[in-house]
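>>> sequence first, predicted model second:
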Amino acid sequence: MDKNQSPINILKRVYFHLENKRKKHLSALFILSILSSLTESISIAILIPFINIFVNPDTFMTNISLKYLFNTFNVKNDELLGAISILFILIVIFSAIIKISFIHFSNRLTNTITSDFRIKVFDFFINQNFSYFTSHGSNEIMISLLKKSKFTSQLIMSSINILNSIFISIAVLSILVLFDPFNTIIIILSTALFFYAIFKIQAIKAFKVGEELNSKLRFLVDIFTNAVGYLPEIIIYNLRNFYSKIYRNYSKKNAQLNSDLASIPQYAKPYFETFIIVFVVALIYFGNLSEKSIVTNISYFAILAFAAQKCLPLINGIYKSSIVFKGSIPIVIDTLNILDNAKHNSRILNNSVENKKILPFQDKIKAENIKFQYKRGLPYILNGISFEINKGDNVIIKGKTGTGKSTLINILLGLISPSDGKLIIDDVEINENNQMAWQKNIALVPQSIFLNDASILENIALTENPNEIDMDKIIQSTKIAQIDNYIDTLPKKYNENLGERGVKLSGGQRQRLAIARALYRNANLIVLDEPTNALDRETEKKVVDSITKSKATIIMISHSDYLFDKFNKVIDLNKFK
């Protein structure tokens, strides 16, 4: 991660990834911010004559601008205080309306941008090649999706709040400068120097906390998912206390980091309040204010108090937003790197016309001297594999553990590309430009079967629109997969909910449902990765017999020698070792 990226550069990168609609919303928010600063300056400007007239009505006679304004509207001398009071109240109410609008709109926009970035991150992950997921853990992906994306909008809104606070502060202080340039400039410069010193000290700490929080974000999710995954072993081996202790330690550390990051911005209020009070008292003592008239001093301190009431929260807001900005940078850069890759990948996918149509499969699948290694320098999982599969063949892949059966399947599926060699379909070499087009021919029964917490019908069809489900095909698929009789015994039949990860089904039932899912796709090629190892021999034979009688080309991994007679071709990976 580049720690030296400037805030402007980071904001440019974030802005680049915003939707056009959000850019317009930000512009509208910016306009609201300017209006807010203008109303604040006008309210201060009106407060000055209000106090002067209240303390000394003769002020009106010496103020040419006020005299001209009220004469224009035929305001009499005895109506001056009431007129200016009404004007002041109206300006304050209008200012409040703008502030409420700003708060509502900014909060709505913050959450909308968070959603936008979360969607972008999800779209990036879902469009990655299979090899990406073999090198990045699911927990890392989940953290990026659910946790890190919110920091991007946090950074944007921190920037907007900083600008809004600066605009209003400048507007308010400008009026004070016009009224009393010398003392006001001294107050502004002293406060600015104090602010800068405090910010520099705390910003370093915030950035370090942000870095550590970024590195720790995934640990709590890791521990929880590991505990769920190892739950039977945890219970049997009595490891509950072990996992509980680890989770407790990381939870406390995470809480401490979040507490530190939340506390640093909140320190500003007592810092600045103490400084301003001490400084103003010193200014009164050393400022020779006795040389000025009582009316002038009363007016100035009334306006100064009003300005302080306005500006102190703003200065605190600038400090707080700046610290949040600084603490968010390490996490935001990670998210931006993901989104930069997403833009690049989306251009590749959009430019690939071949992937938009199905790749014809009329003749054969040919593997030419395929080699594969997960990383350069590591041993080859596959080393020089060559074979041909004709359309309509029933092919079984066998081999000892570690011979690369699942790896070969993943290459045939177009999920990963060979390190060397070629996969050719009807004389067309498969590459990143036509992988998706090839995959449109394929149905898959994976070794690890995922079932959603939904109905049997939805788990088989995996369709976007439930109204498009072909019930006849569903029933036919479940018959071939030998799961129809079990479904008929359920109270809700095909509408029965399976529970999380299909917890209500046995291992064999999950496998048969996965087979039915693949058959439902009506694909040219069905690939099965050890799909029947949880079935008894009799059911396994029935399922395989039904599958191999379909019109599709079948490629299946199996260790069951008694099934080989149902296949017309065997690829033995032991021979390539």
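Sure, I can see it.

>>> only C-alpha atoms from now on, for both contacts and neighbour counts.
OK.

>>> next up, the contacts around residue 461.
By Cα atoms under 8 Å, 6 or more residues apart in numbering, residue 461 lies in contact with 469, 474, 517, 520-521.

>>> now residue 187: how far from residue 216?
To residue 216, residue 187 is 42 Å away according to Cα to Cα, to the nearest Å.

>>> check residue 318 too.
28 Å.

>>> of the two, who's got more company?
residue 318 (25 against 16; other Cα atoms under 10 Å).

>>> ok so the more buried one is a helix residue?
Yes: assessed with DSSP: H, G, I helix; E, B strand; the rest coil, residue 318 lies in a helix.

>>> nearest spatial neighbour of it, chain-adjacent residues omitted?
residue 162 (4.9 Å; Cα to Cα, 6 or more residues apart in numbering).

>>> what about residue 347, how many residues nearby?
11.

>>> I should have written residue 435 there, sorry.
21.

>>> please apply the same query to residue 354.
16.

>>> what secondary structure does it sit in?
Under three-state DSSP, residue 354 comes out as helix.

>>> picking up where we left off before, for the residue nearest to residue 318, give its distance to residue 316.
10 Å.

>>> in the protein, which spans are strands?
Along the chain, counting by DSSP state E, strands occupy 364-372, 382-390, 394-398, 420-425, 428-429, 442-445, 525-529, 553-557, 569-572.

>>> which of those strands sits closest to residue 101?
strand 442-445 (52.8 Å; Cα to Cα).

>>> helices or strands next to the closest one in the packing?
helix 507-520, strand 525-529 (3 or more Cα pairs under 8 Å, 6 or more residues apart in numbering; DSSP states H and E).

>>> and stretch 65-75, what's buried?
Of the residues in stretch 65-75, 67, 70 count as buried by neighbour count, 16 or more other Cα atoms under 10 Å.

>>> try it against this one:
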Amino acid sequence: MKKYKSVILLWKYIIKDKKYKFKFIILFLLMILSIFADIVSIGAIIPFLGALTNPDILLQKEWFKIFVEIFKINSENDLIFKITILFILVALSASLIKLLLLYFNSKISAELGIELKSKIFEKTLCQSYEYHISHNSSELISLVTEKINRVIQSGILHVLMFFTSFFSALAIIFTLICINTIVAIIAFFVLGGGYILIGYLVRKKILKNGEVIKSNQPKAVKLLQEGLGGIRDIIIDNNQLIFISNYKKIASKIEYANMNNMLLSSMPKSIMEGLGITLIAALAYYLKVIEGNEQVLPILGALALGAQKLLPILQQMFTSWSFINAGLPLIEEVIEHLNLNQTVCFDNKEDKLSFKKDIKLKNISFSYDSKKLVLDNINLIIKKGQKVGFIGKTGSGKSTLIDIIMGLLKPKSGEIFIDDVLLDDYKIKLWQKNIAHVPQFIFLSDASIAENIAFGIPKEKIDMEKVIESAKKAALHDFIESLPNKYNTFVGERGVQLSGGQRQRIGIARALYKNAEVIVLDEATSALDNETEKSVMKSINKLNKNLTILMIAHRLSTLEECDVIYRLENGRIIETINDKKGLI
């Protein structure tokens, strides 16, 4: 049972939701009804075959006289006709109930799948920035897409199917015991024992294949991301075959593991079908020759029908057991993510944190791995309305300092105050309502310009007047108006249809649409040519004087309009530049 702890935890998580309790009650009732239908359909075969082979003996039985009276049977032909109709109705009813049970199984699995996918995505998005930079995005994408699909299949759908099959198998065996105890026990030990033996022999291989799928799925996603993300360089360097070859190796491991598991889960069916026919022949000989039973045909008919129902059920149990075992490594990974604390997400209706005076950093230190300080005892005051520049070599701590000011990273020691209010975990979300970030590479969705400016706002709630006003301030409006579809023009995936300067201006317009009081430009113009950079910086320098602008740049010319520049080296501020004469 310890082996299936992750499956139990998954179901504990599911059952906590009250809306599923009622659905599981319906599912349980349908399962009971399905089991009862199996019992009736197998039991009905004896009077049906008895009526066909020897109706006189059947009519003489005391228990059958009740049937004769209810259905007013007055001849052998009438008996055969009515019992045939009744047997067909029983068989069709049993099939209909099984279809309903299958539908409910699938429907509940689909609903739980939606719930789990949404919850995993929520848990992933609601982790801290530090969590995201320490995890490869391909691992998270693989988990939210491919892996969760496998968990839904193995941890939910096949668990439901396993228990449905298990109780159906018990009902069939119980019915066969009532018909002939020795025959039922032999059938159970031969057929059931065969599946148990095969399961014991293949269990380790199935689990190993599950581990192969778990470890290689993120690698496949990573190769796809790298191949499609770097397509320009790949085409120029003619490296397509290298990426294709690497992807093929990873995909082969995944597909062969899937193939092996499918083969191992389906293999018993072929073996047990032959064994089932052999068993029926042997039992026929036993009943006729050893026991001398004159009613051998009805008993064999019941056994044949029972075996015909039992074999697929046992095969389904084995297939579900295989899928559950193959999915255990993935279920464990999903449980780990479901147990993550949502560190940065909460519905906060409060207004943004008041910012009228300054930002104070006191004795701020930070490290990513606890070995080397990226920031070492930083003390800094940024006044509202200032344009502040940060320069320094790569690795000097500029971006980390900005991330701490924006509340993306928490300092290992030290404090941040906004207008003398300590920035704690709760206040960070209120503070971030003041901030807009314009990075070096603006993320643009494959949507319209208007949707990209009002990024994250549902299309029907976008304020077009505000969008246009923001675009004008970012010196983007005239360009948009020159386009055939104006603000409804689609930018293409990652903004491929726009120039670097236009993408940066959309980033600035996005910041202005947010009504941000602090705009952070993290090397926002470093990828632009000099002329485009000057044009973008001109737009930035014309923005509202009450805006506080924090800029990271490598080129000093980018910072010439800043009120103050801080130079960082090895995590410390080594120089404060107020007078920029002769520097630029």
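Sure thing, it's come through. Fair warning: this is a prediction, and the values are worked out from it, not measured in the lab.

>>> isn't the residue nearest to residue 318 of structure 1 up against residue 325?
No: with contact defined as Cα atoms under 8 Å, residue 162 of structure 1 and residue 325 do not form a contacting pair (9.7 Å).

>>> so between these two, which is more surrounded?
Counted by other Cα under 10 Å, residue 162 of structure 1 and residue 325 do not tie: residue 325 has more neighbours, with 26 against 21.

>>> tabulate the helices and strands packed on strand 442-445 of structure 1 in JSON lines, adding columns for distance to residue 566 of structure 1 and mean neighbour count.
Shown next, in JSON lines, are those (distance: least, Cα to Cα, whole Å; neighbours: other Cα atoms under 10 Å):
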{"stretch": "helix 507-520", "distance to residue 566 of structure 1": "17", "mean neighbour count": "24"}
{"stretch": "strand 525-529", "distance to residue 566 of structure 1": "15", "mean neighbour count": "24"}
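
>>> could you dump the ones you listed into a markdown table and include distance to residue 69 of structure 1?
Shown next, in a markdown table, are those (distance: least, Cα to Cα, whole Å):
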| stretch | distance to residue 69 of structure 1 |
| --- | --- |
| helix 507-520 | 81 |
| strand 525-529 | 86 |
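
>>> centre-most residue in structure 2?
residue 144 (3.0 Å; Cα atoms, centre = their mean).

>>> and the gap between it and residue 123 of structure 2?
Going from residue 144 of structure 2 to residue 123 of structure 2 by Cα to Cα gives 10 Å.

>>> do the same with residue 256 of structure 2
31 Å.

>>> between these two, who's got more neighbours?
More crowded of residue 256 of structure 2 and residue 123, by other Cα under 10 Å: residue 123, with 19 against 14.

>>> need the contact list for that one.
Here residue 123 of structure 2 is in contact with 337-338, 340-342 (criterion: Cα under 8 Å, 6+ apart).

>>> kindly indicate which of these lies nearest residue 71 of structure 2.
Among the contacts of residue 123 of structure 2, residue 338 lies closest to residue 71 of structure 2 (Cα to Cα), at 58.9 Å.

>>> how close does the closest one get to residue 332 of structure 2?
Residue 338 of structure 2 is 10 Å from residue 332 of structure 2, by Cα to Cα.

>>> now swap in residue 559 of structure 2 and tell me
50 Å.

>>> so for these two, which sits in the more crowded spot?
Higher neighbour count among residue 559 of structure 2 and residue 332: residue 559, with 22 against 18, using other Cα under 10 Å.

>>> so what's the equivalent of residue 515 of structure 1 over in structure 2 closest to, chain neighbours aside?
For residue 515 of structure 1, the aligned position in structure 2 is residue 508, judged by TM-score structural alignment. Spatial nearest neighbour of residue 508 of structure 2, excluding adjacent residues (Cα to Cα, 6+ apart): residue 474 at 6.0 Å.

>>> residue 519 of structure 2 versus the one you found, what's the distance?
13 Å.

>>> also residue 452 of structure 2?
17 Å.

>>> before we move on, what about residue 262 of structure 2?
55 Å.

>>> ok, now residue 211 of structure 2?
For residue 211 of structure 2 relative to residue 519 of structure 2 (Cα to Cα), the value is 46 Å.

>>> show me where the stretch 351-500 of structure 1 has helices.
All helices of the stretch 351-500 of structure 1, identified by DSSP state H, counting those that start in this stretch, fall at 405-412, 435-439, 456-461, 471-480, 484-488.

>>> Provide the aligned range in structure 2 for the third one.
Residues 449-454 of structure 2 are where helix 456-461 of structure 1 aligns, with TM-score structural alignment as the criterion.

>>> what of the last one?
Counterpart in structure 2 of helix 484-488 of structure 1, with TM-score structural alignment as the criterion, is residues 477-481.

>>> average offset between that stretch and structure 1?
In the superposition with structure 1, the average deviation recorded for stretch 477-481 of structure 2 is 2.1 Å (mean Cα distance after the TM-score superposition for structure 1).

>>> what comes up buried for that stretch?
Buried residues in stretch 477-481 of structure 2, counted by 16+ other Cα under 10 Å: 477, 480.
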